[in-house]
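In: Dropping the sequence and predicted coords here.
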Amino acid sequence: MEDSFTKKELELAKSVDLCEVASSLGYTVKKIGKYHTLKEMDSIRIYGKTNWYRWSRQNEKGSNGGSQIDFLRVFAGMDIKEAVFWLLDFAGYKRTESYSTDLTLKHSVKKIAPEKNNIKFVLPQQSENNNFLYSYLQSKRKISKKCIDFFVDKNLIYESKGYHNIVFKGKDENGITRFASMRGVFDKNGYVFKCDVKGNDKNYGFNFVNDKSDKLEVFEGAIDLLSYCDIYDDYKTNKLALGMIADAPLETFLKENQNIRIIRLCLDNDGPGRVASSVLKDKYESRGYKVIDLPPPKEYKDYNDWIKSLRSKKTITMEKYR
């Protein structure tokens, strides 16, 4: 297996969210306490979204648990090589070698067609003002009013009517909104409401475009993107939030903005973020881009953690990466 895949590819395959894998195969994932299970097989336990165990088969070594690769091997009938290819593809990492996608699951669970094929993409209705949006981003996320004003004025973020969620918009090269995600402003008991607007195109992400700049900064989340702009007072370079670690939105952005020459990967400092950054750096350098790995300082998980710390010290005077 080591001869077929690089260490980075194997690490990326094993960083894929196992709950998303199970859901994509047609299973119904349910959260119970600190673990997840499946409605169709409630003896399954998914821990940390990367490993699983099946209590009903605890004596059957080889089919009672393991990684994402083992899950696909046991429940989708894939061999190890097919499983790794499938996971890399699922994460948005493409290889030249192909594999069969005509697979029969070992449980008769009806596969559900993607929502975007059945549901029209409609943006949430806008609130009369953005009071909750400003309050949350300023008090909880420590984003400055100047930064928030910029994105509100560009019609890239707004507050929805009713639940007062923050809506982050992703537009195409013609200025048409193709993607939108929502983030709640009322966190309760550690629960965070986050979701994509139904029917959107996941080939896009929350973005800011400046066709006069040949630089692009790439983030996992929208709030990290805002935090970066605020820290560096940078409202000129192109920005993109993937909303994940898969790079489909990045592929689309580069296709629609062919002036980009330099990519700065500002992904998280956790395991999946570091693996994804390494893989993406190799991938896009091979295409001729200058790619810079630019995470926040190592003591912070992401850019929002960093700005919250800086604001608590009442200073933003660090040296800029340029």
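Out: Arrived safely.

In: For the rest of this, base every contact and every neighbour count on C-alpha atoms.
Out: Fine.

In: helix or strand for the residue nearest the centre of the chain, which one?
Out: Centroid check for the chain by C-alpha atoms, centre = their mean gives Met244 as the closest residue, at 0.9 Å. Using DSSP states H and E, Met244 is not contained in any helix or strand.

In: how far away is it from Tyr232?
Out: Computed as C-alpha to C-alpha, to the nearest Å, the Met244 to Tyr232 distance reads 23 Å.

In: Phe151 against Ile157, yeah?
Out: Yes: Phe151 is in contact with Ile157 according to C-alpha atoms under 8 Å; the separation is 5.9 Å.

In: Among those two, which residue is more densely surrounded?
Out: Each of Phe151 and Ile157 has its neighbours counted (other C-alpha atoms under 10 Å); Ile157 has more, 24 against 16.

In: Neighbours of the closest residue to the more buried one other than its chain neighbours, how many?
Out: Distances taken as C-alpha to C-alpha, 6 or more residues apart in numbering put Phe168 closest to Ile157, at 4.8 Å, once the chain neighbours are dropped. Residues near Phe168, counting by other C-alpha under 10 Å, number 25.

In: Ile263 in helix, strand or coil?
Out: Following DSSP: H, G, I helix; E, B strand; the rest coil, we place Ile263 in the strand state.

In: OK, contacts around it?
Out: Residues near Ile263 by C-alpha atoms under 8 Å, 6 or more residues apart in numbering: 215-218, 289-292.

In: ditto for Asn269
Out: Asn269 is in contact with 295-296, 298, 300-302, counting by C-alpha under 8 Å, 6+ apart.

In: Could you pull out the buried residues of the helix or strand hosting Asp305?
Out: Assigned by DSSP H and E, Asp305 belongs to helix 303-312. Of all the residues in helix 303-312, those buried under the rule 16 or more other C-alpha atoms under 10 Å are 303-308, 310.

In: Spell out for me the ChimeraX command that would select the buried members of the contacts of Asn269.
Out: Per 16+ other C-alpha under 10 Å, the buried members of the contacts of Asn269 correspond to this ChimeraX selection:
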select :295,296,300,301,302
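
In: quick one, helices of the stretch 1-150 of the chain?
Out: 7-13, 18-24, 68-75, 80-90, 131-135, 145-153 (DSSP state H, counting those that start in this stretch).

In: Can you lay out these as TSV showing distance to Ala113?
Out: What follows is the helices of the stretch 1-150 of the chain, written out as TSV (distance: least, C-alpha to C-alpha, whole Å):
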stretch	distance to Ala113
helix 7-13	24
helix 18-24	9
helix 68-75	19
helix 80-90	16
helix 131-135	34
helix 145-153	34
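
In: Check it against this one:
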Amino acid sequence: MMKYDNKEWTRRIGIANEVSLVEYCAHIGVPLVPFGSEYRHKEYDSLKVRGNKWKRWSGRSGPLGKFVQGYPIHFVMEYEGTDFEGALKRLLAFAAPDELPLPEGTPKKPAAKYDLDKRLRKVTGVSSAGQAQKVAAGEKERKPFIKPNANGNNERVYAYLTKTRGIDGGVVLEQLKLECLYESAAHHNCVFLGFDGNGNPAYAYMRGTYTNADKAFKGEAEGSIKEWSWRFSPTPQSSVVYVYESPIDALSHITINKERGAEWRNAHYLSLGCVSDNALQKFLQTHPGVTDIMFCLDNDKGGVNATAKLIKKYAPGYSCGAMQPPFGDWNEYLLGRKGEEHETPLEAAGT
């Protein structure tokens, strides 16, 4: 077996960690927007990228939450849910395909704690020796999911979604009744829940309801498992799934179709929680009867690029198509549309 600090592994790790995260995010369809000297995620503005470094606040368990930062390998492990070797392969395939395949053998962690911390800071940007052992072994630490405490009522969430966001009141009430939406006690956020295969809460996307705030809060609860992102199945036996970047986009599109008198209940609705397809992979595994996928991502560079990649990936096994709003995202279109403007279809692909 090769040692962890073998020069061939070390050289490839160095190449991977020099990759521009701005360029890599554009490659995989992560929507970034300029933010001073950095870039931030369009939807989750706690995530910021600059050159080959990234950082974000997560958890929000204290006044400031937990700060996480690192380099490209750590970013790919966190964002795409892969292990150390998988992240290294993806980055090299993007920036230096001639460096593949990887050398034989498995990289091993150094024995000394000091060397371990030093190596991990260099490789992933994380300084915990305990986490380093997991990274070196190709494991990804999974924190327990912490479901936000519920408020005594959902009045603020209902008012925000119907009045500020323009979503149909009946659609919102159905979400509240199904308990996949509620109001948090601490900050009165909208909480969109996702459930695992046993029906237990495993994911929570939160959206602030303070309309006069300079920057509305967006984020996921600590320990959220993106594979179990928010989903809505008014017809559980449907063979069609509509895929969005966020729950509010999905409910906005439902509202548009409902106002037009179009059939909307005979389908599944799924939020990716971004443009990564982890949630879609899990959904298709647990819904073998689905044969058609309609990608309804945002009408921006990130959404359009991600849609093209997802159609290419899933078209061999599913009938795939795409639909985007004429501008912005589905909620922007819901609030700004006039007359009978129609969605702009993208080229569909299928089997």
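Out: Looks like it came in fine. These numbers were taken from a predicted model, which means no experiment stands behind them.

In: After superposing, what score do the chains get?
Out: Put the two chains on top of each other and the TM-score (TM-score structural alignment, normalised by the length of structure 1) is 0.67; 256 aligned residues with a C-alpha RMSD of 3.9 Å.

In: before we move on, the earlier item: filter the contacts of Asn269 of structure 1 by whether they're kept in structure 2.
Out: Here is what carries over to structure 2 from those, by both residues aligned by TM-score structural alignment, their matches' C-alpha atoms under 8 Å: 295-296, 300-302.

In: List just the nearest of these to Lys120 of structure 1.
Out: Distance to Lys120 of structure 1 across the kept ones among the contacts of Asn269 of structure 1 (C-alpha to C-alpha) is lowest for Asp302, with 33.4 Å.

In: so who does the closest one touch?
Out: 224, 267-269, 295-296.

In: Counterpart of it over in structure 2?
Out: Counting by TM-score structural alignment, Asp302 of structure 1 lines up with Asp329 in structure 2.

In: Equivalent analysis for Lys34 of structure 1, please.
Out: Aligned counterpart of Lys34 of structure 1 in structure 2: Gly36 (TM-score structural alignment).

In: Strands of the stretch 151-300 of structure 2, start to end?
Out: Secondary structure of the stretch 151-300 of structure 2 by DSSP state E, counting those that start in this stretch: the strands cover 181-183, 190-195, 201-207, 218-220, 231-232, 240-244, 268-271, 292-295.

In: for structure 1, which helix is longest?
Out: helix 271-285 (DSSP state H).

In: before we move on, back to that, translate the residue nearest to Ile157 of structure 1 into the numbering of structure 2.
Out: Using TM-score structural alignment, the partner of Phe168 of structure 1 in structure 2 is Phe192.

In: Who are the contact partners of its match?
Out: Phe192 of structure 2 sits in contact with 180-182, 204-206, 230, 247, where contact means C-alpha under 8 Å, 6+ apart.

In: Buried among the residues you listed? Need that as a selection in PyMOL.
Out: Selection of the buried residues among those in PyMOL, burial being defined by 16+ other C-alpha under 10 Å:
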select buried, resi 180+181+182+204+205+206+230+247
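
In: could the contacts of Phe192 of structure 2 go into TSV alongside distance to Glu8 of structure 2?
Out: Shown next, in TSV, are the contacts of Phe192 of structure 2 (distance: C-alpha to C-alpha, whole Å):
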residue	distance to Glu8 of structure 2
Cys180	49
Leu181	50
Tyr182	51
Ala204	41
Tyr205	41
Met206	43
Trp230	42
Pro247	44
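
In: burial measure for the alignment partner in structure 2 of Ala13 of structure 1, as a count.
Out: With TM-score structural alignment as the criterion, Ala13 of structure 1 lines up with His27 in structure 2. Using other C-alpha under 10 Å, His27 of structure 2 has 14 neighbouring residues.

In: corresponding residue for Gly321 of structure 2 in structure 1?
Out: Under the alignment (TM-score structural alignment), Gly321 of structure 2 pairs with Ile292 in structure 1.

In: Verify the stated contact: that match with Lys281.
Out: Yes: counting by C-alpha under 8 Å, Lys281 is a contact partner of Ile292 of structure 1 at 7.4 Å.

In: Report the set of residues contacting both of these two.
Out: Leu265.

In: In terms of packing, which of these two has more residues around it?
Out: Lys281 (19 against 15).

In: Which residue, neighbours along the chain excluded, lies closest to the residue mapped onto the more buried one from structure 2?
Out: In structure 2, the residue paired with Lys281 of structure 1 is Ile311, using TM-score structural alignment. In space, and not counting its chain neighbours, Ile311 of structure 2 is closest to Cys320: 6.1 Å by C-alpha to C-alpha, 6+ apart.

In: Which other helices and strands does the particular helix or strand that has that neighbour in it contact?
Out: Element membership for Cys320 of structure 2 (DSSP H and E) is strand 319-324. Strand 319-324 of structure 2 sits against strand 292-295, helix 301-314, strand 344-345, with contacts defined as 3 or more C-alpha pairs under 8 Å, 6 or more residues apart in numbering; DSSP states H and E.

In: Give the buried residues for stretch 308-325 of structure 2.
Out: Neighbour-count burial for stretch 308-325 of structure 2 [16+ other C-alpha under 10 Å]: 308, 310-311, 314-315, 318-325.

In: and if you look at stretch 81-90 of structure 1?
Out: Those would be 82-88, 90, for stretch 81-90 of structure 1 by 16+ other C-alpha under 10 Å.

In: now what about that stretch, what contacts it?
Out: Under C-alpha under 8 Å, 6+ apart, the answer for stretch 81-90 of structure 1 is 1, 9-10, 12-14, 16, 69, 72-73, 94-95, 98-100, 246.
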